[in-house]
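Colleague: sequence and predicted structure below; questions after.
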Amino acid sequence: MTLKPPTFVSELRSRTRTGVGLDYEIAQEKAASLGRIGRRLEHAIAALKTFDAAPRGAGAATREPLVADAAEALWMLAVQRESSGCCDLASILRDYGVPPEVAARMGPACH
């Protein structure tokens, strides 16, 4: 005579391996990715604001890469949030204090 485990045990095992467990790991990675990209945007905007607050020794050629980096980081965050179902760009602009110049240049960097 062969004993078979109750069906809920085998369902739980399969869900843990492929369904719920995997969904949880994917959600964790999405959250971590949003955090990394959000920190990159914060650092890029802070670098731009620090440059703007400094005495005018350097010109526009030095400022341009800072604006481009912030614009690319903004684009990356917007795309990542949209892929997660959050499509409100206005909240990103407001919450991160994105300068209008950066928002106008939002997009991938063309190296």
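Modeller: Nice, thanks for sending it over. Numbering: from 1, shown residues only.

Colleague: drop to CA atoms for contacts and neighbour counts, all remaining ones
Modeller: OK.

Colleague: return the set of buried residues in the longest helix seen in the chain.
Modeller: For the chain, the helix that runs over the most residues, judged by DSSP state H, is helix 20-53. For helix 20-53, burial by neighbour count (16 or more other C-alpha atoms under 10 Å) applies to 30, 34, 37-38, 40-42, 44-48, 51.

Colleague: same deal with stretch 50-68?
Modeller: 51, 66, 67, 68.

Colleague: next up, the contacts around the first one.
Modeller: Right, the one you point to is residue 51. Neighbouring residues of residue 51 by C-alpha atoms under 8 Å, 6 or more residues apart in numbering: residue 63.

Colleague: quick revisit: the buried residues of stretch 50-68 in helices, which ones?
Modeller: 51, 66, 67, 68.

Colleague: can I get those residues in CSV including distance to residue 108?
Modeller: Listed next are these as CSV, based on distance: C-alpha to C-alpha, whole Å:
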residue, distance to residue 108
51, 22
66, 14
67, 12
68, 9
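
Colleague: and those, which is closest to residue 19?
Modeller: Residue 19 lies nearest to residue 68 out of these, by C-alpha to C-alpha, at 40.2 Å.

Colleague: and here's the other structure:
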Amino acid sequence: MPESTRDVDPLRYEIMQEQAAVLARLGTALHTALQKLAAFDAVRGAGERPGERDALVGAAGEALWYYVVQREVLGFGVGENLLRELGVPREVRLRMGLNRAPGAP
């Protein structure tokens, strides 16, 4: 039998709200990173200023990583359909993870 809203533990409810808010913020950050990469490619092309483009791909890969981890924590998982719907390019998927600067420990 489903819980009514008055049967929900207030602390659990607040935690769930925060988890949803974090997922929303991470989704926005991912969307923004993907938009910056797309805008760069539209204006400059992939061949120009490769260092700047590489940084944008790395930032998008890191944003994707945070988003995927949060979805997994919440039990939602991430499949190919979601990545396609979000418009995540293959190169960003391959760079998913922490974005370390060259020479960083």
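Modeller: Alright, I've got the coordinates. Please read all numbers here as calculations on a predicted model, not as lab measurements.

Colleague: of all the buried residues of helix 20-53 of structure 1, which comes closest to residue 104 of structure 1?
Modeller: residue 45 (14.0 Å).

Colleague: gap between the closest one and residue 63 of structure 1?
Modeller: 12 Å (C-alpha to C-alpha, to the nearest Å).

Colleague: what is the aligned counterpart of residue 23 of structure 2 in structure 1?
Modeller: The alignment partner of residue 23 of structure 2 in structure 1, by TM-score structural alignment, is residue 34.

Colleague: do residue 12 of structure 2 as well
Modeller: Aligned partner of residue 12 of structure 2 by TM-score structural alignment: residue 23.

Colleague: equivalent analysis for residue 82 of structure 2, please.
Modeller: By TM-score structural alignment, residue 82 of structure 2 lines up with residue 92.

Colleague: got a list of what that match touches?
Modeller: 78, 98.

Colleague: state the helix or strand in which it lies.
Modeller: helix 89-96 (DSSP states H and E).

Colleague: once aligned to structure 2, how far is the helix or strand following that helix on average?
Modeller: Note on helix 89-96 of structure 1: by DSSP H and E, the next helix or strand toward the C-terminus is helix 100-104. Taken against structure 2, helix 100-104 of structure 1 registers an average deviation of 0.6 Å after superposition, with mean C-alpha distance after the TM-score superposition for structure 1.

Colleague: which helices and strands does helix 100-104 of structure 1 pack with?
Modeller: Contacts defined by 3 or more C-alpha pairs under 8 Å, 6 or more residues apart in numbering; DSSP states H and E place helix 100-104 of structure 1 against helix 60-83.

Colleague: so where in structure 2 does the helix it packs on end up aligned?
Modeller: Using TM-score structural alignment, helix 60-83 of structure 1 pairs with 50-73 in structure 2.

Colleague: chain center to the matching stretch, what's the gap?
Modeller: How far stretch 50-73 of structure 2 lies from its chain's middle: 6 Å, per C-alpha atoms, centre = their mean, to the nearest Å.

Colleague: same thing with stretch 28-46 of structure 2?
Modeller: Offset of stretch 28-46 of structure 2 from its chain centre (C-alpha atoms, centre = their mean): 14 Å.

Colleague: mind checking how far residue 80 of structure 1 is from residue 25 of structure 1?
Modeller: From residue 80 of structure 1 to residue 25 of structure 1 the distance is 17 Å (C-alpha to C-alpha).
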